[in-house]
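One predicted model, sequence on top.
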Amino acid sequence: MGAKGFPSLTNYKRFFVVLFAVLVVSIIAILIGLVNVFTRGFYSIDSSYESLNLNELDRIQEVMVPSDTVVSSGPFPKCSYYDCFNIYKCGHKGSSNILVYVYPLKKYINEKGAPIGSQMSKEFYTLLDTIVKSRYYTPNPEEACVFVVSIDTLNQNRFKTKETSQALALLPYWHNGDNHIVFNMISGVAPDFNTVVDLALGNAIVAGAGFDTWTYRIGFDISIPVFSPLSNNIKQHNYKRKWLVISSQLNIHPEYTAELMEIAANNPKLLVLEACDGEINSTLRCSGDKRTYHYPHILQRGEFCLVMRGARLSQPSLIDAMAAGCIPIVSADTIVMPFADVLDWRRAAIMLGEADLGSLMTVAEAVPLEKRLEMSEQCKWLYSKYFSSMETITMTTLDILNDRVYPQNAKVYEDWNNQPLKTPMKSPLFLEVTSPKWQGFTAVVLTYDRVDSLFGLIQKLVKVNSLSKVLVIWNNQRKSPPHFSLWPKVSKPLKVIQTKANKLSNRFYPYEEIETEAILTIDDDIVMLTADELEFGYEVWREFPDRIVGFPSRVHVWDNVTNRWKYESEWTNQISMVLTGAAFHHKYWSYMYTTSMPGNIKEWVDEHMNCEDIAMNFLVANVTNKAPIKVTPRKKFKCPECVNNEMLSADLNHMIERSNCIDRFATIYGRMPLRSVEFRADPVLYRDTFPEKLKWFNNIGSL
């Protein structure tokens, strides 16, 4: 009787089984949906975009360009990387490579149905194909950092400038040329022959040949060569180089040709070649005595090849000469050499002013034989590395652009200019790693008798977290250091060393008490630096342990009046030295300074009580070929408590001596190793109005 009022247990079981089945099916459906979402989100960004297919040139879509299309302005002559390039388009995928998008191929026609340009050239096809196959390519324009137009603009003679400018403006991502790069090798038309392509490019980067110093926007445009297919015909042979100089260009101005003929009449070591009568053959040249020579093979018989301006500044004969190992003598005023931002042309070519053409043979004969061999080898290597094909030219252009966008991964001078087996060995002390922080640094304080200033400095130094030890170099032999009971009571180890002679070089002696890699050399009157400034300076040094990193900076300049180097202490944007009155350096440099300083520099410094900091800058720059690094904006380093006559730098003759030092040291080294840069390292958020707890270094100080 009691069981009749309750539902059957079977009904409950059926309900829960159905509910469980519904839940399982729902969970499976949700999981499948999530998988699809994540798959599309992480892996299918590019799957909806097809890579550019260059094998379907016969099925290219036609696009009509309206005659009233508004074009961009420009190119703007004041464009720079910081003004006209949108860096925020780059780096979205977390890689260290720029992503380059190439527009789909289109055939652009005007309103009358006529094409605005000629059929795509083989060179431009190769250029696009190289980009598409490179590590930089992306088919997705939304993630692209750089855009390459697929309109063939290599030769201005082969397209209509107005209609092409309008076609560029129609590109969906053009936006006044932002982050676009336009390739051009032959710019300008008669009679002006402008040195930059006559297109309305807005903010676009021009990778062009034939720039002059007036039209080239340093750090923004990229100077490329005029590709020469004839250079590939040269086979390397060790021919005896019969002529000292060969001139083989066909488009030289008649006045220059007449001057060369006059020089050749009196000097059989100069071979002047011209076009052969009645021949239209780019591989034949004829001399004044009607002898025929095969071009460019004849260039292998010359030690130097003259490259002059023709109707346009840049000439393919430059590439032909390099392929033949014939050292170019470039006589084209204001020319910007190919890839001049990264290549050191002083190692592979001689620059000769157009007005100095009469001294051509004298200049060539003055180059020593050993130097000629080095330059010839450098020419052949540069050609094979950067100029031998459209592929190498294209990839070099993209590599340069990539280094601008990601400077932290950029190749250094040696990577661009040194042949593989001729790169100098790097010291294991300076591997490309950050110096360990746990060691800290040793502060080496050079002092004489300014006790109050010294004690104040020590009390400030011990506030720096990374300080490991304070080493005081007491440079006064007439007076003993204060009794140990008078020294400040500090929490870091403190050691005093009294030297046997009053020498400025004592600050760089590799004392056995120095157990850290990093050394902070600091004068006893540099009491204005804060703990945050010193800590930040040490952090910067850890990233660049092979350089001098410090606070007071100076620059060297050439005085055209005296024809001597000059020491300059005025505040400028350029620096080439960081004074060791407050600077970090690796203890290796102290060892080098003490044991391996060239000539009698060390003895001269000790005798004259001046320029030990300049000598250290010369030493480091000569070995590394790198500039020092100035940190923080502070530029005033005068001791507020010190009397002027206590300071060496207060003497007027001090500045004159320092100029003499630079000139003397450059003579001893046989070159000027110092490198000038416009660079300063400041903490992140230094000038931003953020709460102090968000900043790692708050007390950076002022000027």
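On my side now, so go ahead.

only C-alpha atoms for contact and neighbour calcs from this point on.
Will do.

wait, is L250 part of a helix?
No - counting by DSSP: H, G, I helix; E, B strand; the rest coil, L250 falls outside a helix, being coil.

Spit out the contact partners of the residue nearest to it when sequence neighbours are not counted.
Nearest residue to L250, sequence neighbours excluded (Cα to Cα, 6 or more residues apart in numbering): E274, at 5.7 Å. Residues near E274 by Cα atoms under 8 Å, 6 or more residues apart in numbering: S248, Q249, L250, R285, C286, S287, G288.

Going by distance to I87, which of these wins?
Nearest to I87, judged by Cα to Cα, of these is Q249 at 42.1 Å.

Was I right to think the closest one contacts L273?
Yes - shown here, Q249 and L273 form a contact pair, counting by Cα atoms under 8 Å, at 7.3 Å.

Strands along the stretch 101-250 of the chain, start to end?
Using DSSP state E, counting those that start in this stretch, the strands of the stretch 101-250 of the chain run over 106-109, 146-148, 180-184, 205-208, 222-223, 243-247.

could those be laid out in CSV, adding mean neighbour count and distance to F124?
Shown next, in CSV, are the strands of the stretch 101-250 of the chain (neighbours: other Cα atoms under 10 Å; distance: least, Cα to Cα, whole Å):
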stretch, mean neighbour count, distance to F124
strand 106-109, 18, 14
strand 146-148, 23, 12
strand 180-184, 24, 9
strand 205-208, 25, 13
strand 222-223, 26, 17
strand 243-247, 22, 30
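
Pipe the ones you listed into JSON lines and attach distance to K385 per row.
Converted to JSON lines, these look like this (distance: least, Cα to Cα, whole Å):
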{"stretch": "strand 106-109", "distance to K385": "32"}
{"stretch": "strand 146-148", "distance to K385": "23"}
{"stretch": "strand 180-184", "distance to K385": "20"}
{"stretch": "strand 205-208", "distance to K385": "18"}
{"stretch": "strand 222-223", "distance to K385": "16"}
{"stretch": "strand 243-247", "distance to K385": "24"}
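
take a look at this one as well, against the first:
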Amino acid sequence: MQARKKYVLLGLCACCWLVLFYCGGGAQLRLLRLLTRHRSEVVRPWPNWTDRAFLPRYAHLDELQTDPGTAESPRQRRQAWSAIYKDSHCRMETCFDFSRCRRRGREGFRVYIYPSEKNDRISESYRKILTSIAESRYYTSDPREACLFVLGIDTLDRDQLSGQFVPNVDERIQGYPLWNDGRNHLIFNLYSGTWPNYTEDLGFDIGQAILAKASLNTEHFRAGFDVSIPLFSKDHPQKGGERGWLERNSVPPRRKYLLMFKGKRYLTGIGSDTRNALHHIHNGKDIVSLTTCRHGKDWEKHKDARCDHDNLEYERFDYQELLHNSTFCLVPRGRRLGSFRFLESLQAACIPVLLSNGWELPFSDVIQWNQAVIEGDERLLLQVPSTVRAVGNERVLALRQRTQMLWEAYFSSVDKIVLTTLEIIKDRVFSHVSRNKYMWNFLPGGLLVLPEYSTHLAHFPFYYLGLGVSPGQEFTAVINAVSPLVSQSQPIMKLLQVVSKSKYCSQIIILWNSEKPLPSRSKWPPMPVPLTVTDGRRKVRMILITSYFLFWVILVFCHFLCLNAFLALFKYVHYICSSF
């Protein structure tokens, strides 16, 4: 009976709930739909501020100008890149013919330069690049021996508005019988694209060629294939170059100014966003950030309210004085990602603070740039002052020392830039016998450490201190032979016999620099140690560097020999040089 009453009571409750839902539930459902409606469908009126008259007025939406330099979307840039560089996924394994380079072992790495036509216009910078290659140990005049090919056409400046622009490059390179869609070709470029977007358009299809380019974007950089090079001016020295300035300003580690920048301010176009904001960090005391609008033909047309003040402030400071007396140098992007001030900062031991998002730094495959520069973000400009203030004195000195090492090893001349590019490619071709990053990033640098000698760090005296290795007592005797080999009684024969009897001698190397042909192996006496005779005429210009070479040989021997053995060897070297 009680169960029956219970079921009747539940039924009445259910009926009452249905009646209530039918009468008033429609409004609740409409409210539920309104709350769950998509945000974009909800109309939100603009608030009516009561204190609107007291708020500062900014530009109205209709007054804002569209920046032509930022009109391209990332997708459009990728599509443009794909249309220009059809082999954007090239790697050494897929787009390079190794067989051309390995015919004679590591000696097979030869570079051929296509001859230029009579009426070709070649810029001073490209002429320096071609000269550096032609004077290197890798150059060959026979294309059949070549592993790598370099165009005789100037491809450095691909800005169509430039006077150095060379037209019809695509048609000309397609006519080269060895072009082969660019395989095993090396193309140099400093400037690409034109106003307003300055894309990486070279104006011709590079195919499967290796691109050695300045201002390379990380998005388009083919890692392990392309080579990022620095942007350098036409006045950059062909050889040698000035040394860095750290030795003159080493103590104290911090200079008069903490951070400096002095350069152009772009009023419109790509790169203007970064340059227009630099005045925000200027305090006129330890941070000096100066810009000027006075450049270009129509700067007055785009002149804004801040230009006059900026131009006056700009003239108050000397650029060289700021450069030499600043701890950090701001290196923002310009129209392109790279700029000349990057190399200027390295030479001046002014630690570069980079504001160039997406820039693939020069020789990034081998150089550890985090030990020489501070990488900032264009979007976080206001954090730069606090970032550089937080860098301790020990790190400041370490960063400045590394800038000097990199400048003198790889960037002080066009020769070093070009040879570094070739050595990086050579290490990729012969990856089993290549330099490691330690060799590239510590003195004396990768250009002076040949992997043909050894790939083991402990075999080089340069790295003893860093590795904690003690030098051994054995030495390698290097003899420079200039006079022809006539009889067994010549001084060089006596020298060989005496030196080879030393218990410290591990091997003997003879550099043959005589005008006479290299003698056969049977002409040399039997030795208790390995004897290597190499044709020095093909390796180096010995007449110019003999004294320099012998000086460094003696210094290296100092690490290996005891004093008596060193003095004895010095007498023999002096004797053989005087006899020649």
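Yes, it's here. This structure is a prediction, so every number in the text was calculated from the model and none was measured.

Map the residue nearest to L250 of structure 1 across to structure 2 for me.
By TM-score structural alignment, E274 of structure 1 lines up with T291 in structure 2.

Checking its match next. Helix, strand or coil?
At T291 of structure 2, secondary structure determined by three-state DSSP is strand.

tell me, how many neighbours does K264 of structure 2 end up with?
Counted with other Cα atoms under 10 Å, the neighbours of K264 of structure 2 add up to 18.

repeat for L23 of structure 1
Neighbours around L23 of structure 1, by other Cα under 10 Å: 12.

Next up, identify which helix or strand it is on.
L23 of structure 1 is part of helix 9-43 when elements are defined by DSSP states H and E.

Give me the range in structure 2 that that helix lines up against.
Under TM-score structural alignment, helix 9-43 of structure 1 has no counterpart anywhere in structure 2.

So for D83 of structure 1, which of the strands of the stretch 101-250 of structure 1 sits nearest?
Per Cα to Cα, nearest to D83 of structure 1 of the strands of the stretch 101-250 of structure 1: strand 205-208, 11.9 Å.

What range does that closest one cover in structure 2?
Strand 205-208 of structure 1 corresponds to residues 210-213 of structure 2 when matched by TM-score structural alignment.

And the matching stretch, how far out from the chain middle?
Computed by Cα atoms, centre = their mean, to the nearest Å, the chain-centroid distance of stretch 210-213 of structure 2 equals 11 Å.

and that stretch, how far from structure 1 on average?
After superposition onto structure 1, stretch 210-213 of structure 2 sits on average 0.4 Å from its aligned residues (mean Cα distance after the TM-score superposition for structure 1).

Which of the contacts of E274 of structure 1 remain contacts when I look at structure 2?
Contacts conserved in structure 2 for those, counting by both residues aligned by TM-score structural alignment, their matches' Cα atoms under 8 Å: S248, Q249, L250, C286, S287.

Take those and lay them out in TSV including distance to L457 of structure 1.
Below are the kept ones among the contacts of E274 of structure 1 laid out as TSV (distance: Cα to Cα, whole Å):
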residue	distance to L457 of structure 1
S248	69
Q249	68
L250	71
C286	78
S287	77
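
Straight-line length of stretch 370-389 of structure 2, end to end?
Start and end residues of stretch 370-389 of structure 2 are separated by 17 Å (Cα to Cα, to the nearest Å).

tell me, it lands on which residues of structure 1?
Stretch 370-389 of structure 2 lines up with residues 346-365 of structure 1 when matched by TM-score structural alignment.

and what of stretch 566-578 of structure 2?
Under TM-score structural alignment, there's no match for stretch 566-578 of structure 2.

same check, this time on stretch 417-428 of structure 2
Going by TM-score structural alignment, stretch 417-428 of structure 2 sits over residues 393-404 in structure 1.

what does that stretch contact?
By Cα under 8 Å, 6+ apart, stretch 393-404 of structure 1 touches 97-98, 127, 130-131, 207, 222, 224-225, 339, 342, 386-387, 409-411.

Give the ChimeraX command for selecting the buried subset of those.
In ChimeraX, a selection of the buried entries from the contacts of stretch 393-404 of structure 1 looks like this (16 or more other Cα atoms under 10 Å):
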select :97,98,127,130,131,207,222,224,225,339,386,387,410
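
So which of the contacts of stretch 393-404 of structure 1 belong to helices?
The helices, defined by DSSP state H, take in L127, T130, I131 from those.

who touches the second one in this structure?
When contacts are counted by Cα under 8 Å, 6+ apart, T130 of structure 1 is found next to E391, T394, M395.

Please tell me how far P225 of structure 1 sits from M185 of structure 1.
Per Cα to Cα, P225 of structure 1 is found 7 Å from M185 of structure 1.

typed the wrong thing, it's D320 of structure 1
D320 of structure 1 is 16 Å from M185 of structure 1, by Cα to Cα.

Looking at these two, which has the bigger crowd around it?
A count of neighbours by other Cα under 10 Å puts D320 above the other of D320 of structure 1 and M185, at 29 against 23.

What is the neighbour count of the residue nearest to the more buried one when sequence neighbours are not counted?
Leaving aside its chain neighbours, D320 of structure 1 sits nearest to S231 (4.8 Å; criterion: Cα to Cα, 6+ apart). For S231 of structure 1, the count of nearby residues is 24 (other Cα under 10 Å).

repeat for the one 3 residues further on
Burial of I234 of structure 1, expressed as a neighbour count using other Cα under 10 Å, amounts to 17.

Return the residues in contact with it.
Counted by Cα under 8 Å, 6+ apart, I234 of structure 1 has contacts P296, H297, A323, A324.

what do we get in structure 2 for the last one?
When the two structures are superposed using TM-score structural alignment, A324 of structure 1 falls opposite A348 in structure 2.

Could I get the contacting residues of the most centrally placed residue in structure 2?
Centroid-nearest residue in structure 2: P362, 0.5 Å away (criterion: Cα atoms, centre = their mean). When contacts are counted by Cα under 8 Å, 6+ apart, P362 of structure 2 is found next to A214, V227, S228, I229, P230.

if we can go back for a sec, in CSV: the contacts of T130 of structure 1, plus distance to V196 of structure 1, neighbour count and secondary structure.
Output for those, formatted as CSV (distance: Cα to Cα, whole Å; neighbours: other Cα atoms under 10 Å; DSSP: H, G, I helix; E, B strand; the rest coil):
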residue, distance to V196 of structure 1, neighbour count, secondary structure
E391, 22, 19, helix
T394, 18, 23, helix
M395, 21, 18, helix
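
got JSON lines for these, with distance to V405 of structure 1 too?
Shown next, in JSON lines, are these (distance: Cα to Cα, whole Å):
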{"residue": "E391", "distance to V405 of structure 1": "21"}
{"residue": "T394", "distance to V405 of structure 1": "17"}
{"residue": "M395", "distance to V405 of structure 1": "15"}
